[in-house]
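> heads up, no residue letters with this:
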């Protein structure tokens, strides 16, 4: 892991830790503080992306993948937590790297919620899917991520972790009293949805993972994208 990637992970974990701490220390303004912290967490990625000398075709490629990830979520909205959005983010990050994965994940959450409804949860979903793409891209050169079963296991774990992370937005927005009991209730209630998300990730990666990675790798090599 490069020093740059380690620093990014460190900042993100620090921000998440600050959010968890604030939930029990200063609950009065926790919602607004959480939005501020999440915004500060994501802003450096967009600034770094803006300053890089990307070719127009590279920007279009990332935008198209983000649009696919976003739009693919909408038809599946009738099936809670069963959608291919995480799958698209993971395979894109495996081919294009962690920074592109973060941007695709965060943008997909924002765009899809234009159709499904914006709210305090949007920033949490942006950060959750962004981190999923970032970590998948950072781990792409490790042996287990280059194996089919390793990618499936990552998708299962990512589905649960995403749910645990975004549960915090439900906890602080709708449950009112911030206690360990309401926190536990939130996670117990969400278990089915987290399981459905993890299972759908496993299904899409198992059935379509190899083909998507092959297609994206071919596009990347043919047009010299994000080298």
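Thanks, I have the structure now. Keep in mind that this is a model prediction, so the values were computed, not measured.
> C-alpha from now on. contacts and neighbour counts both.
Will do.
> Quick check: the gap between residue 137 and residue 82.
23 Å (Cα to Cα, to the nearest Å).
> who's more crowded, the two?
Neighbour count, other Cα atoms under 10 Å: between residue 137 and residue 82, residue 137 has more, with 25 against 20.
> does that one really touch residue 89, like I thought?
No. Judged on Cα atoms under 8 Å, residue 137 makes no contact with residue 89 at a distance of 9.6 Å.
> joint contacts of the two?
residue 101 (Cα atoms under 8 Å, 6 or more residues apart in numbering).
> Which of the helices or strands spans the closest residue in space to residue 131 that isn't next to it in sequence?
Among residues not flanking residue 131 along the chain, residue 102 sits closest, at 5.9 Å (Cα to Cα, 6 or more residues apart in numbering). For residue 102, the host element (DSSP states H and E) is helix 98-116.
> Put this next to the first one:
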């Protein structure tokens, strides 16, 4: 069992490393990185504050907003770093690379949706936030299944996904609420920074 846990964690970590390296290759300046750092801190603090409510936290919403405003690589980096930073307070473990991967992919998909004109509407992103809550858990449950010593069978997989249903519903609803509350004010400031200072122009192009 320990071998499966280690292997899956290394796979997730390797995927994250590829995306982080691709971002680094663009040689972002300190000014480019600053919005990512600020959003990661805000998201991480919010995750700690809301940790008493299962599944409800602002990380997913902020990651989606960063992907929408600054593109897929920034969305991925923000998601990965949010998991890494917030787990300093909540607790690191072999699940951390999977959290980094899950939130990173959610940021990438958010950026993809934003390529369509309708994809930047609040209600569309709120709907995606609901789906992202279930997507996050689907990815995380890959790690959960890998920790089971009883073997991989369909009933076991279904029981794992079923056990997290209430958590997933809370996460999904929380995402939609946070997007409705945060999307317009945050995106306005982030896009203003992008326009005024040329932040992450290489990423947008």
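Arrived safely, thanks for sending. Given the structure is predicted, the values throughout are model-derived calculations rather than measurements.
> Now do the helix holding residue 102 of structure 1: which elements does it pack against?
If contacts are counted by 3 or more Cα pairs under 8 Å, 6 or more residues apart in numbering; DSSP states H and E, helix 98-116 of structure 1 sits against helix 30-51, helix 56-71, helix 85-96, helix 121-138.
> what's the distance between it and the middle of its chain?
With Cα atoms, centre = their mean, to the nearest Å as the basis, helix 98-116 of structure 1 stands 8 Å off its chain's centre.
> Can you check which part of structure 2 it sits on?
Mapped onto structure 2 using TM-score structural alignment, helix 98-116 of structure 1 spans residues 72-90.
> mean shift of the matching stretch relative to structure 1?
Aligned to structure 1 and superposed, stretch 72-90 of structure 2 gives a mean residue distance of 0.5 Å (mean Cα distance after the TM-score superposition for structure 1).
> what's in contact with that stretch?
With Cα under 8 Å, 6+ apart as the criterion, stretch 72-90 of structure 2 contacts 16, 19-20, 23, 36-37, 39-41, 43-45, 47-48, 59-60, 63-68, 92, 96, 99-112, 203.
> Could you list the buried residues of stretch 178-197 of structure 1?
178, 183, 186, 187, 193, 194, 195, 196, 197 (16 or more other Cα atoms under 10 Å).
> What is the linear distance spanned by that stretch between its boundary residues?
Note: stretch 178-197 of structure 1 ends 26 Å apart using Cα to Cα.
> can you list the residues that contact it?
Outside stretch 178-197 of structure 1, the residues within contact range by Cα under 8 Å, 6+ apart are 23-24, 27, 80-83, 156, 159-160, 162-164, 167, 170-172, 175.
> Tell me who's in contact with the residue nearest to the spatial centre of structure 1.
For structure 1, the residue nearest the mean C-alpha position is residue 129 (1.0 Å; Cα atoms, centre = their mean). Listed by Cα under 8 Å, 6+ apart, the contact set of residue 129 of structure 1 reads 86, 89, 102, 105, 106, 109, 162.
> As CSV, those with neighbour count and distance to residue 215 of structure 1 would be great.
Output for those, formatted as CSV (neighbours: other Cα atoms under 10 Å; distance: Cα to Cα, whole Å):
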residue, neighbour count, distance to residue 215 of structure 1
86, 30, 17
89, 30, 14
102, 30, 20
105, 33, 19
106, 29, 23
109, 29, 23
162, 21, 26
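> Next, give me the two most distant ones among these.
102 and 162 (13.5 Å; Cα to Cα).
> just to revisit the earlier point, output the contacts of residue 129 of structure 1 in TSV, with distance to residue 56 of structure 1 appended to each entry.
Putting the contacts of residue 129 of structure 1 into TSV (distance: Cα to Cα, whole Å) gives the following:
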residue	distance to residue 56 of structure 1
86	25
89	21
102	19
105	20
106	20
109	23
162	31
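> lining up those with structure 2, which overlap?
Retained in structure 2 (both residues aligned by TM-score structural alignment, their matches' Cα atoms under 8 Å) from the contacts of residue 129 of structure 1: 86, 89, 102, 105, 106, 109, 162.
> out of the residues you listed, who's nearest residue 37 of structure 1?
Within those, proximity to residue 37 of structure 1 (Cα to Cα) peaks at residue 106, which comes in at 15.1 Å.
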